[in-house]
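Q: Using only what follows, build the 3D model:
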Amino acid sequence: MDTYWYLKIYLNDQLALGVLWRQLARRTQRSNRDTPLGDALARVATGIAEDVETFRSIMRQAGIRPSRMKPGAAVAAERLGRLKLNGHLAGYSPLSRFTELEMLTMGIEGKKQLWTTLRDLAGLATQLPDVDFDQLIERAAAQKAELEPHCVRAGREIFTSSRTT
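A: Below is the predicted model of the structure:
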């Protein structure tokens, strides 16, 4: 197998993850609208959607056609994830909020690593000089920093109250 083959697989897998995080961010934002968390999530969801489009552009510039199947499977997986147990028979729970925020912050950290990998290991910084990988890395760090305090607060709310009951 050549390098291009591996890069094609890697980029398509990462695109699917980006679509999954975008969907999760949008759903979590809708569940928390009209709150400070909802406002933060709206900004982060917009940034993640922009990152997905930037990623698609990088794939085009690298000559790699995006898979249709993998992003579709990611959307289906996100929808199936809604069926997980959350401590309530129906509806959104504090545990839902915490796990979704935790998953989003992990995904954003993974995206930061992705941009670093593409820049440093895949050599795309020299192949695609118009792509500002440093700015993408900084944007991922800012997205994570925006969500982390909300994630900590959500975790404290459920785990502190669960110890007293």
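Q: When you work out contacts or count neighbours from here on, use the C-alpha atoms and nothing else.
A: Fine.
Q: Helix, strand or coil: sort out residue 84 for me.
A: coil (DSSP: H, G, I helix; E, B strand; the rest coil).
Q: Could you say which helix or strand holds residue 135?
A: Assigned by DSSP states H and E, residue 135 belongs to helix 133-164.
Q: now that helix, how far from the centre of its chain.
A: 13 Å (Cα atoms, centre = their mean, to the nearest Å).
Q: Give the buried residues for that helix.
A: Neighbour counts over helix 133-164 (16 or more other Cα atoms under 10 Å) mark 133, 136-137, 139-141, 143-144, 146-148, 150-151, 154-155 as buried.
Q: to compare against the first, here's another:
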Amino acid sequence: MSDDLAKYLTDHMAGSVAALELLERLRAANENGPIAATAARLIDEIHGEREVLDGLAEKAGATMTLPRKAASWVAEKAVQLKLLYDDPTEGCLRLLESFEALSLGVEGKRLLWRALRANSAHRPELVGPDYDGLIALAESQRERLETHRLAAAEEALASPPDGS
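A: Below you'll find the model as predicted:
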């Protein structure tokens, strides 16, 4: 078992934890609206993808170590602190930056699935998942996030603070 494969898989597992926490915050802050609906759907999809990733990690002998879990937790808290510092009112800038962070994470996940698909011919532990379907799902997720990101950008960046 490649130690690099284990690290790669567990890094993405940690990233999914951070994404889920950010999505839970978005869902709670935007109750009953389109953002909450998108967040809820993404949460469900990420849980499903996480099952695939956990299965691959198990087949590869990779486990989430305490230092990786801690690093993931610290990174997610750092993102939340940065968002809070930039926009303490939970306004449009925080929303914009939240959607950008999620979009970058989804792109990283799309690249994960592509890398695993490319190596599955040489690594028996990577055989099994529908990588094409997972890649298509990530592309769909990015499109859905982009709709909200652009709306938040329009509101956050539309006019200078003094209204001129």
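Q: show me what contacts the residue nearest to the spatial centre of structure 1?
A: Against the mean C-alpha coordinate of structure 1, by Cα atoms, centre = their mean, the closest residue is residue 21 at 3.2 Å. Each residue near residue 21 of structure 1 by Cα atoms under 8 Å, 6 or more residues apart in numbering is listed here: 48, 104, 107.
Q: Just the ones in strands from those residues, please.
A: Assignment to strands by DSSP state E places none of the contacts of residue 21 of structure 1 there.
Q: Dump these into CSV; add neighbour count as well.
A: Converted to CSV, the contacts of residue 21 of structure 1 look like this (neighbours: other Cα atoms under 10 Å):
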residue, neighbour count
48, 24
104, 26
107, 19
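Q: Which single one of the residues you listed is nearest to residue 163 of structure 1?
A: residue 104 (25.4 Å; Cα to Cα).
Q: can you pull out the strands in structure 1?
A: With DSSP E as the criterion, structure 1 has no strands.
Q: Which stretches in it count as helices?
A: 3-31, 36-61, 69-81, 94-116, 124-127, 133-164 (DSSP state H).
Q: mind checking which of those helices is nearest residue 87 of structure 1?
A: Comparing the helices of structure 1 by Cα to Cα, helix 94-116 comes nearest, at 7.1 Å.
Q: name the helices or strands packed onto the helix holding residue 135 of structure 1?
A: If you count contacts as 3 or more Cα pairs under 8 Å, 6 or more residues apart in numbering; DSSP states H and E, helix 133-164 of structure 1 packs onto helix 36-61, helix 94-116.
Q: now with 6 Å?
A: In terms of contacts (3 or more Cα pairs under 6 Å, 6 or more residues apart in numbering; DSSP states H and E), helix 133-164 of structure 1 is packed against helix 94-116.
Q: The helix it packs on corresponds to what range in structure 2?
A: Alignment of helix 94-116 of structure 1 against structure 2: residues 92-114, by TM-score structural alignment.
Q: try stretch 38-51 of structure 1
A: Counting by TM-score structural alignment, stretch 38-51 of structure 1 corresponds to 36-49 in structure 2.
Q: In structure 2, which of the contacts of residue 21 of structure 1 still touch?
A: Counting by both residues aligned by TM-score structural alignment, their matches' Cα atoms under 8 Å, the members of those that carry over to structure 2 are 104, 107.
Q: out of the contacts of residue 21 of structure 1, who's nearest residue 84 of structure 1?
A: Closest to residue 84 of structure 1, out of all of those and judged by Cα to Cα, is residue 104, at 16.1 Å.
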